Structure formats: C-alpha cells, structure tokens
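A.B. asks: here is a sequence together with a model predicted from it:
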Amino acid sequence: MLQGFELALMPILEAFVRSATSSAAPEHHQQALEQLEVAVLSTLVRLIPDAELTAQRPASTPAKAQVVGDLCERAEQVMRQRLQRPLDLATLAQACECSKRTLQLAFRNKHNCTPMQHLRQLRLAAMQEQLKLGASVKEACRTAGLPPHHRAHRPSVL
C-alpha cells in the first residue's frame, strides 16, 4: 500500500513544489499548502480499503483467553503447592516456564492484580480458614506461609 501511496502522491508533491516556488506571495504558499493537504487526505482515503478504516481488533481472542487462563491456573497450582514456603516472582515464572512480565500480564488480565498480590490473597484465605477451624494465630500464619507476627487479622490490613 505504501508504494501505491508514494506513486499517487508524487504528482501532487511536484505540483505543490512548482506552486510554492513560482510565487513569493505568502497567500499563494498557504493556498498551495491547503491544496496539498486536501490531495493527501483524498489519496489516503482512496488507497486504504474501507475494511481497514472501520475494522477494530478484538480485545481478546478465545485462544488468548485460554492461554492466559492456563498460565494462571498453573501459577496458582504452584502457589498452593508452595504456600508454606517463600516464593518470589522469578521462581514462580520459572516454574510456569514463562517470563515474569508474561506472568504479570496474565494475572492482570485474569485477576486484575499481580501474581504476588494473588499469592498474598491465597495466603490470607488459608490463614482465615485455619482460624475458622480453631487454630491459633501463630499456627494459622505458619500454615499459610506468613510470619507468626503477621498483622493480617487487623482490619486495616484486610
């Protein structure tokens, strides 16, 4: 398409240069510039098919959504397996066989949070479940992989 645009634009540019150089009056330069603008826009409209002007990319394809879902499920599985142990983003990404950025984007798309924020939510949910079962705060924190002095039980943190 660019080659067609260049071919269609060449006579217009030549006419503009002739017009601009043939007269020293500023009003002639302005008129030539306006003619050039109209000519360029009409050439663009003529060369770009209507489908390209009105087509919109889909926000997400089913295949992309499936890949994101699979990646997040794999990451959540790893998080649950290692809930009691420290886990950083690099280790999680390596376990999921993807880059840290890919993992972050997948979680942002699916859960609207980062993987580490999601891990924290899983740990807090595990702690809450242990507390409901009658475990002490210290035991609930240990089971959820949180330090024993964790402040998750305070309303300001939740």
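C.D. replies: Yes, it's here. Remember, it's a predicted structure, so these values are computed and weren't measured experimentally.
A.B. asks: only C-alpha atoms from now on, for both contacts and neighbour counts.
C.D. replies: Noted.
A.B. asks: could you measure from the closest residue to residue 29 other than its chain neighbours over to residue 54?
C.D. replies: Leaving aside its chain neighbours, residue 29 sits nearest to residue 20 (5.4 Å; criterion: C-alpha to C-alpha, 6 or more residues apart in numbering). According to C-alpha to C-alpha, to the nearest Å, residue 20 stands 36 Å off from residue 54.
A.B. asks: who has more neighbours out of these two?
C.D. replies: residue 20 (18 against 7; other C-alpha atoms under 10 Å).
A.B. asks: stretch 147-158: how far from the chain's middle?
C.D. replies: 32 Å (C-alpha atoms, centre = their mean, to the nearest Å).
A.B. asks: likewise stretch 73-88?
C.D. replies: 24 Å.
A.B. asks: and that stretch, what's buried?
C.D. replies: Neighbour-count burial for stretch 73-88 flags 75, 76, 78, 79, 83 (criterion: 16 or more other C-alpha atoms under 10 Å).
A.B. asks: ok, second structure coming up, stack it against the first:
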Amino acid sequence: MTRLELQAIDKFYFRNPESSFCFFIPEFGQFRGMVAERSICMTPQRLAFVMLPGESAKLVPSAEYVRLLQVSIGVEFLLKEASMHGSPFVSLMSLNELIPGHEQLILACALHLFKFSLAVDISPERVLQPLEASIISLLAALLGSSSEVLQPVESDTTSHSSYVQMALTYMEDNLAKEICLSDLCKVCCVSSRTLQVAFKTVMNRTPLQVLHELRLTQLRGLLLQGLEVGRACESVGLLHSGRISANYKRMFGELPRHTRSHRVLTIEPVGLV
C-alpha cells in the first residue's frame, strides 16, 4: 500500500506492473483522466479507479494538491483467494463495478496499514497481517461472486428499460461532467447490481461502456459542426488523447481530426447588388 501525493502538476502518467492488480482511493483533491480505454473521475473517499496488470494511466488533477492511496495485490495470489470464495472463472475488471459501496472498509484498513507500517514498535503479525487479510478477504469475496453480478435475472423487463432510460437521460444531460456508476445509481434509486443487470439485459453492455460510447457519438456530432477536436472532447467529458482517438476510430472508422476535416461546409448565399 502506497500513499501518493501530487502537488502543482498538470498531468501524471504511470504504468501498473504486469504482476499486480491495484486500485486507488483518494483522500483529498479531485482529478479526471484515462485508464486504458476507460474514462475515470476521482472523488474523495470513493473508489477512483482499478488498474489491471500492465495498464497505463493518465491523470489530470483539478486541484493544486491531490492525495490518494494505492493498494497493490499480486494477481496470482488474489485470483487464488477468489477461487476459494466462489467460481474459479473470475474477472479482475469486475472489481471496478463491485468495489463501490465497500470503500469505507477498504479505506479504513488501508489508512491503518499506512500508519502502522511507519511505526517501529509494532508486531506485523498482530497488526499488519490482519489488516491486509481483511482487504484481501473482501476483494476475494467480491470476485468470487462476480460471475453472478452481470448475469440477467428474472425481473420486470419494464423496470429494466425504465432504469436504463433514466440513466441515459442523466448521461445525455451531464456529458461534460464527471459521471461515476454511483451517480447513475442515485439517479435511478437502485443498487449498482440492479443497474448493471438492467443495462446487461437491455443493451448487453455496462453503464460505463454505454456512457463512453455516448460521449464518442456526441463528439462526432460536434466535430461535424466544425468544433476543434480538443474543445469538442472537453464538451463531452473526454480528455483528448491517443487512446480516445483510437476508440473513436474503432467506432467510426476514422480519426477525430479526419471527421472534422471533411465536415460539410455551408456556404452562405451572397446577395447581388
């Protein structure tokens, strides 16, 4: 577990080792950015983002000072523990959707780990190991149940469609803002599991995947109107980056700058004297 302190910086890049899974919970300050192909936002005391082995992140702080905790765990060890709590076929990425709602326990353990790791007069067996075991046990239990989280369950199809529509309306009205899964759950007044099932049933994608696609679609509309790429990205809550350009090309078959360059130009008629 590591505490990161970022002060007076515009951008921060880093890469997660191939052998570890990690996640971040902020203590102070806010930022936004990209982790692999996923847009992320950071609010204190809530899960900021999850990083799979080998993934890179680009963070842009929106405050002069940002402090966050990084919790890293060996992949093989975590998956082995998870298999003891449920299905052996688990996805680390599912933790991105499962951790919300459990941050306070993880944060409390992480803060105590950081505090006691600096002390020289404590017994690791009595303090550190139980705290580490609490975090591992929680994550393993979440992963062990993850095979059920995104499986459609028998429910009212009308309710599913209603939740999806409410979430989509909120997304469309707030594209330029930071939107997290918990924000969508509050709007729909449902749990993260219920909302995940609704989106999986109706759209066969997660809410955050749909949000990203919606932002790219809106981005294309602005580019066709002639808006500069950077400003267009900002207007829909995206950071202009190579990753965004790659996602855009995968979805529309061309780069954002090409969409803008061949936009239809309207020529105003000139009156004759």
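C.D. replies: Nice, thanks for sending it over. Here the structure is a predicted model, which is why all the values come from computation and not from measurement.
A.B. asks: in strands, which of the buried residues of stretch 73-88 of the first structure appear?
C.D. replies: In this view, those have no member that belongs to strands under DSSP state E.
A.B. asks: nearest to residue 3 of the first structure among those?
C.D. replies: Among the buried residues of stretch 73-88 of the first structure, residue 75 lies closest to residue 3 of the first structure (C-alpha to C-alpha), at 47.2 Å.
A.B. asks: the strands in the second structure, which residues?
C.D. replies: Under DSSP E, the second structure gives strands at 2-7, 12-15, 20-28, 31-35, 38-41, 49-51, 56-61, 65-74.
A.B. asks: buried sites along the second one?
C.D. replies: This points to strand 12-15 of the second structure. Buried-residue list, strand 12-15 of the second structure, by 16+ other C-alpha under 10 Å: empty.
A.B. asks: that one corresponds to what range in the first structure?
C.D. replies: The counterpart of strand 12-15 of the second structure in the first structure, using TM-score structural alignment, is absent.
A.B. asks: and the residue nearest to residue 29 of the first structure, how far from residue 5 of the first structure?
C.D. replies: 22 Å.
A.B. asks: what helix or strand is residue 10 of the first structure located in?
C.D. replies: Residue 10 of the first structure is part of helix 2-22 when elements are defined by DSSP states H and E.
A.B. asks: who touches that helix?
C.D. replies: In this structure, residues lying in contact with helix 2-22 of the first structure by C-alpha atoms under 8 Å, 6 or more residues apart in numbering are 28, 29, 32, 33, 35, 36, 39, 40, 43, 44, 47.
A.B. asks: just the buried residues of that helix, please?
C.D. replies: Going by 16+ other C-alpha under 10 Å, helix 2-22 of the first structure has these buried residues: 8, 9, 12, 16, 19, 20.
A.B. asks: before we move on, what about stretch 141-158 of the first structure?
C.D. replies: For stretch 141-158 of the first structure, burial by neighbour count (16+ other C-alpha under 10 Å) applies to 141, 142, 143, 144, 145, 146, 152.
A.B. asks: appreciated, that's everything.
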